[in-house]
Every structure is written in C-alpha cells, then in structure tokens.
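Asks: Please work out how this folds:
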Amino acid sequence: MRDNIELQYKGFLNTANLWKNSEIYGLEQFQFEAKLFSIENHSSFKEIRLGKRVEEFMSHQLKNLDNIDVLAESIQIKNDKITIGELDFLLRNKLVYIHLEMIYKFYLYNPNLNGDVLSKWIGPNRKDSLIYKLQKLREKQLPLLYSKHCSDVLEAFTIKAQNFAQQVCYKAQLFLPFESNIKDISPLNQDCISGFYISFNKIEVFKSFSFYFPKKLNWLVEPYYEVDWIDFVEAKKIINNCMTEERSPMVWLKNSSDNLQKCFITFW
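Replies: Predicted coordinates for the structure are as follows:
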C-alpha cells in the first residue's frame, strides 16, 4: 500500500460529519476547514488504535489552522490516582473557548433491530452502536467537564468550565444492506454512506470479483487500484477465519470493469 499516513489523513478529512449542526441530541458539530496540511514527520503518528490515530489527525489539523489555539489535548481526569475519563481537546477559536470531543465510527444499518432509526445503526461486530455512544457522550463524557475532578485541571487555564462551549466532531462511515433500496437515512448525513454490507452466506455473488483486506487503520482510506488483489477462492479462506472468530472484515471489491467498492462481510 502507498503512504498509509497520508492516505489515512486524507480519508479522515474527507469523511463527513454524521449529522449537520445540532440536529441530534442537541450535540453541536464542530466545523473546521478540511484543508490538507503537509505532514513533515510521519513517525510522530504513533497510535495504532484507529480512534487514537484519528485524534492525532485532528490535533495536526487544529494546530495548522490559523483561527484555532489548542490549549490542551488528551487531558486525563482523575479521582485520586484513578483515571475516570478524558477530555479530547480544549480550544480557543478567537474569543470562544471550546471543549471538543472527537469520534470516528463505522456503522451498519440493521433494519431488523427494534427501536427508532438511530437504534438500528450498529458496529460491524455488533459490539458497538450509535445510540450507546450518543447516550455516553450526553450523560458521561460531556458532563465530565463540569465535575469536581475537572476543576483542578481547568484552574491551570484560569478558565471556568461554564465558559466553555461543548462541541463534537462526530465523523462516520455508514454501510447499508447489500442491494438496499433505502433512500433516506435522516437525521443522519447522506454523505456518510461509504458502501454496503453483506452476510457471509451470500458472498457467492462476488465470486468473479477481486478482493483486498485493508488493515484497520486503513479502513479510513478510499479504495484505489494499486494494492495486492486476491481472487475469491483465496479471499474466502480469510473470510472463513474471520467468521470463526466472529469478526466482520472490511473488504475492497473490484469487478471486471475495474469498479471499486468498499463493504463489510458480516458473520451475522
């Protein structure tokens, strides 16, 4: 694969916010210029977990924007010596102070789940869900700023918690069921739709396709041609192992017309 860091960073920037303005739970989306800034030192990006790598990209972006001052980032909040949470970023945008939480997720729409439309978006392995994260943000992560355990941290900036606006940068790639006719995913942003998902027991429809399995950090990346493609027989062996482990891999698909697609193959 070509330069992973550059492609991951570009993929991060090109991913749309999951909703617009403050349409969901009153959580206001942070708006920033999605300009590509050169990365001089690739070794400065050390995180191997995707969520933390995305925070590194956001940090890089914020520090290159003229209108933003990063006051602090990855601030550990402790009760005695026990870490009870973390504030992702404290910023100043001109005269406005902002507590910013950064989230990047991959969600699949399962129309068979109970509940409202937001409850039907889940992680590829069914261990994560949009509704759970939204509730955690509203009830735990954002209120942490106003806790007594956070007051000592804020004293260093001589700024009271009440002076901070709270915003989120919640980006996501969304995947609809294979051959779905779903046209409207409101209140979520249509621009987040990145591909589809299909159950393992239906993948014979792709037996004439070529496959590529990106590593998790490269889930951020838009599919392109110059990778090591494998045929369906080889791909199915890898997918079988994933199914045994109850993991739903992301794959890139290439058909005979060289059209590229991104999808998840689910064990469920």
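
Asks: rest of the way, CA atoms for contacts and neighbours
Replies: Will do.

Asks: Phe30: neighbouring residues, count only.
Replies: Per other Cα atoms under 10 Å, the neighbour tally for Phe30 reads 18.

Asks: right, and it touches Cys169 too?
Replies: Yes - using Cα atoms under 8 Å, Phe30 is in contact with Cys169, at 5.2 Å.

Asks: okay, and the common contacts of these two?
Replies: Taking Cα atoms under 8 Å, 6 or more residues apart in numbering as the criterion, Phe30 and Cys169 both touch Leu100.

Asks: Give me the contacts around the longest helix along the chain.
Replies: The residue-count maximum for a helix in the chain (DSSP state H) belongs to helix 50-64. Residues outside helix 50-64 that contact it (Cα under 8 Å, 6+ apart) are 9, 12, 37, 45-47, 68-70, 73, 88, 102-104, 216-217.

Asks: Swap in 10 Å and give it another go.
Replies: 5, 8-10, 12-13, 32-39, 44-47, 68-70, 72-74, 88-89, 91, 101-105, 169, 171, 216-220 (Cα atoms under 10 Å, 6 or more residues apart in numbering).

Asks: when you check the residues you listed against the helices, which ones overlap?
Replies: 5, 8-10, 12-13.

Asks: What distance do you get for Phe164 to Leu90?
Replies: Phe164 is 8 Å from Leu90, where distance means Cα to Cα, to the nearest Å.

Asks: Looking at these two, which is more packed in?
Replies: More neighbours surround Leu90 than the other of Phe164 and Leu90, with 22 against 18 (other Cα under 10 Å).

Asks: how close does Glu139 get to Tyr132?
Replies: Noted for Glu139: a distance of 10 Å to Tyr132, by Cα to Cα.

Asks: typo on my end, Ile103
Replies: Applying Cα to Cα, the value for Ile103 to Tyr132 is 13 Å.

Asks: Give me the more crowded residue out of these two.
Replies: With neighbours defined as other Cα under 10 Å, Ile103 and Tyr132 compare such that Ile103 has more, 19 against 12.

Asks: The more buried one: what's it in contact with?
Replies: Listed by Cα under 10 Å, 6+ apart, the contact partners of Ile103 are 17-18, 51-52, 54-55, 88, 133, 137, 168-172.

Asks: what does Ile182 give?
Replies: Neighbour list for Ile182: Leu176 [criterion: Cα under 10 Å, 6+ apart].

Asks: Distance check, it against Pro111.
Replies: For Ile182 relative to Pro111 (Cα to Cα), the value is 10 Å.

Asks: Likewise for Lys160?
Replies: Distance from Lys160 to Pro111, by Cα to Cα: 44 Å.

Asks: One more, please, to line up against the first structure:
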Amino acid sequence: MHTKTKDIQKQYQGYINTSPLWMKDSVFGIEQFEFRIKEETVFNEELSSNLRLGKRVERFVSNELKQDDTIEIVLENKQIQVEKRTIGELDCILKQDDTPIHLEVIYKFYLFDERVGTTEIEHWIGPNRNDTLVKKLTKLKEKQLPLLYSEHTKPILEELKLNAKDIKQCVYFKAQLFVPYTSEIPEFKLLNRQCLAGFYIHLSEIDKFTDCKFYIPSKLNWLMAIQTQVTWLNFDSFCGQINTLIHEKKAPLCWLKRPNGTLEKFFVVWWS
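Replies: All right, here's what the predicted structure looks like:
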C-alpha cells in the first residue's frame, strides 16, 4: 500500500520549505549542515504508507542530497550491531568536495512553554510533553554523534576506507515551532524564528473559534503546507473529533480556516 504520490510530493515540499532550527552558530556544540543548492526539487520515489514521519524525512533528505553534484552519499541508515543487538544507527555518511561528513537527520514539532526550564532551548517541548529539544540535543551529543567513534563502527568505516577522526559531524535539524495563542512571540537568540509555524491552545479555549472551519491532517501530512481542497469541518464536528483525541492524551496538529479565508496551523493540547 503506497501513499498517494500527490500527498508525498506535498509532504516533500513541506519538508523542503521548513527552515533549519538554527543557522550559522552551533547549538550545544552541534553544527548544522548547509545545503548549497536552492533549486526546486521533485521527489519521485514511492513510499510505503506505513513509513513513519522520521524515516520519510530521511528519504526526503537523501533525495535532496542526490541533487547536489558536489555530494556523494557513501552510507545510509546503517545499523551498528553488537552480537545481533542494535546499539544505534548512522543516518548518513557523505562526501562533500571529498570531505567526509557524518550527518544525522532530525525533523521535529516543538511548542514553547516558558514554565519549562530557564533557557531558550529548555522552553521548547514536544506536543505531548514527553519529548523536549534539550533531550534531543543531549541524545545527539552523547549518543548519536559519538556512535561514529565506537569500536563497533570502526570495521564499517575501514571498509569504506575512512577514519573516524577525519570525518566532520553535522546535523540536518529542521522543525516547526508553535507558540501559545495570543502570547507574545518569544525572543529568538539561538534558534531560527523562521521555524515558527503557528500557535497552540488548550481544549478549554477552543470556543474562541466557533465561526471557523477545521481540518485534522494525518501525522504524515503534518509536514505539508495547509491545503485548501480538503473537507473542512464545522466547529461542532471538529469538537467531537478533537475531544476523542484529547481524551486519549494526544495533542493533534490541526488546520484552521477563519471566516476571512486566513489559514493557520495549530495544536490543541490536553495539558495546561
């Protein structure tokens, strides 16, 4: 069963148009990979409909890398195993102008909650509060990137005639960021303000939008820009669907169409 090609192309476009979570300076000592090409690219691969969002994004990144003549992909999605137990995975090793680069790929959705932590980085959490930006950066720094230097990775690198100490490490970390409804936009010192994608509200505030239309995209379609040619729900139908999700402690991404035609992305959260 394959996802509709048109949907995949829209997801790919949404991924392409998402900005990196930070730009020039490194965050947590982690450097962002910079793509040099900026041309429009198309995604022609077929993808299984059960390929989850993170893995889908890895296919999108691979496609984007292949468009650049200065890049050669050496290795992709290589699991590192010790006695049949997987200890981690290298997303990608590539060569850019003959410089070997270990690239980890991340795509996330974060909500701003200034009650969590004390720093800009600590304030960003996952929609269901079980994921945080700090947690992800820590995992990258302490687990995912150091995997390159593991003794269990060495034989794989030797086969590729590579030495870990010669390999530069980067991440390709993109994200959509959401801020509380009607609150001031927080200050962006380290992160990229262009990642701002919408707002979030608690279920109890939903009656502010009684005159609007709604749509709840599938998780894979969280990637894409808002589409107008969908079956929009009225307020009552939307409330019925959203209550079920919130009852299951799921915070869904939704699309909103105001009476004047303005379109916005937002999360409805179960926590307050």
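
Asks: follow-up on the earlier one: now for the ones in helices among the contacts of helix 50-64 of the first structure: which two are most distant?
Replies: Maximum pairwise distance among these (Cα to Cα): 12.3 Å, between Ile5 and Leu13.

Asks: If you count surrounding residues, which of the two has more?
Replies: Neighbours were counted for Ile5 of the first structure and for Leu13 using other Cα under 10 Å; Leu13 has more, 21 against 18.

Asks: how about the closest residue to that one other than its chain neighbours, what does it touch?
Replies: Of all residues not flanking Leu13 of the first structure in the chain, Ala34 sits nearest, at 5.7 Å (Cα to Cα, 6 or more residues apart in numbering). By Cα under 10 Å, 6+ apart, the contact set of Ala34 of the first structure is 10, 12-15, 61, 65.

Asks: could those go into a markdown table alongside distance to Tyr25 of the first structure?
Replies: As requested, the contacts of Ala34 of the first structure are arranged in a markdown table below (distance: Cα to Cα, whole Å):
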| residue | distance to Tyr25 of the first structure |
| --- | --- |
| Lys10 | 29 |
| Phe12 | 24 |
| Leu13 | 24 |
| Asn14 | 24 |
| Thr15 | 21 |
| Gln61 | 26 |
| Leu65 | 28 |
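
Asks: Tell me, how many residues neighbour the residue mapped onto Asp207 of the second structure from the first structure?
Replies: In the first structure, the residue paired with Asp207 of the second structure is Glu204, using TM-score structural alignment. If you count neighbours by other Cα under 10 Å, Glu204 of the first structure ends up with 11.

Asks: cool, Leu111 of the second structure as well?
Replies: 25.

Asks: quick one, strands of the first structure?
Replies: Assigned by DSSP state E, the strands in the first structure fall at 68-79, 82-93, 96-109, 121-122, 164-177, 193-199, 210-212, 250-254, 260-266.

Asks: Tell me what angle the last one forms with strand 193-199.
Replies: With axes from the mean of the first three to the mean of the last three Cα atoms, to 10 degrees defining the directions, strand 260-266 of the first structure sits at 40 degrees from strand 193-199.

Asks: Same question for strand 260-266 of the first structure: list its buried residues.
Replies: For strand 260-266 of the first structure, burial by neighbour count (16 or more other Cα atoms under 10 Å) applies to 260-266.

Asks: What is the corresponding segment of the second structure for it?
Replies: Against the second structure, strand 260-266 of the first structure falls on residues 263-269 (TM-score structural alignment).

Asks: What of the third one?
Replies: Per the alignment by TM-score structural alignment, strand 96-109 of the first structure matches residues 99-112 in the second structure.

Asks: Repeat that for the shortest one.
Replies: The counterpart of strand 121-122 of the first structure in the second structure, counting by TM-score structural alignment, spans residues 124-125.

Asks: Centroid-nearest residue for the second structure?
Replies: The geometric centre of the second structure, computed from its C-alpha atoms, lies nearest to Tyr107 (Cα atoms, centre = their mean), at 1.7 Å.

Asks: Look up how far Ile16 of the second structure lies from that residue.
Replies: Distance, Tyr107 of the second structure to Ile16 of the second structure, by Cα to Cα: 11 Å.

Asks: anything in contact with each of these two?
Replies: The contact sets of Tyr107 of the second structure and Ile16 overlap at 57, 174, 223 (Cα under 10 Å, 6+ apart).

Asks: Could you say which of those is surrounded by the most neighbours?
Replies: Result: Leu223 is most packed of these (other Cα under 10 Å), 26 neighbours.

Asks: and that residue, what is it in contact with?
Replies: So Leu223 of the second structure contacts 8, 10-18, 53, 57, 107-109, 175-176, 217 (Cα under 10 Å, 6+ apart).

Asks: of those, buried ones?
Replies: For the contacts of Leu223 of the second structure, buried by 16+ other Cα under 10 Å: 8, 10-16, 18, 53, 57, 107-109, 175-176, 217.

Asks: wait, isn't Glu234 of the first structure in contact with Phe213?
Replies: No - taking contacts as Cα atoms under 10 Å, Glu234 of the first structure lies outside contact range of Phe213: 11.3 Å.

Asks: Tell me how many other residues surround the equivalent of His152 of the second structure over in the first structure.
Replies: Taking TM-score structural alignment, His152 of the second structure has His149 as its aligned residue in the first structure. By other Cα under 10 Å, the residues close to His149 of the first structure number 16.

Asks: Likewise for Phe214 of the second structure?
Replies: When neighbours are defined as other Cα under 10 Å, Phe214 of the second structure has 23 of them.

Asks: From Trp232 of the second structure, how far out is it?
Replies: Phe214 of the second structure sits 5 Å away from Trp232 of the second structure, going by Cα to Cα.

Asks: any residues in contact with both of these two?
Replies: Contact criterion Cα under 10 Å, 6+ apart; residues shared by Phe214 of the second structure and Trp232: 238, 255-257.

Asks: ok, Gly29 of the second structure touching Glu142?
Replies: No - Gly29 of the second structure is not in contact with Glu142 according to Cα under 10 Å; the separation is 11.4 Å.
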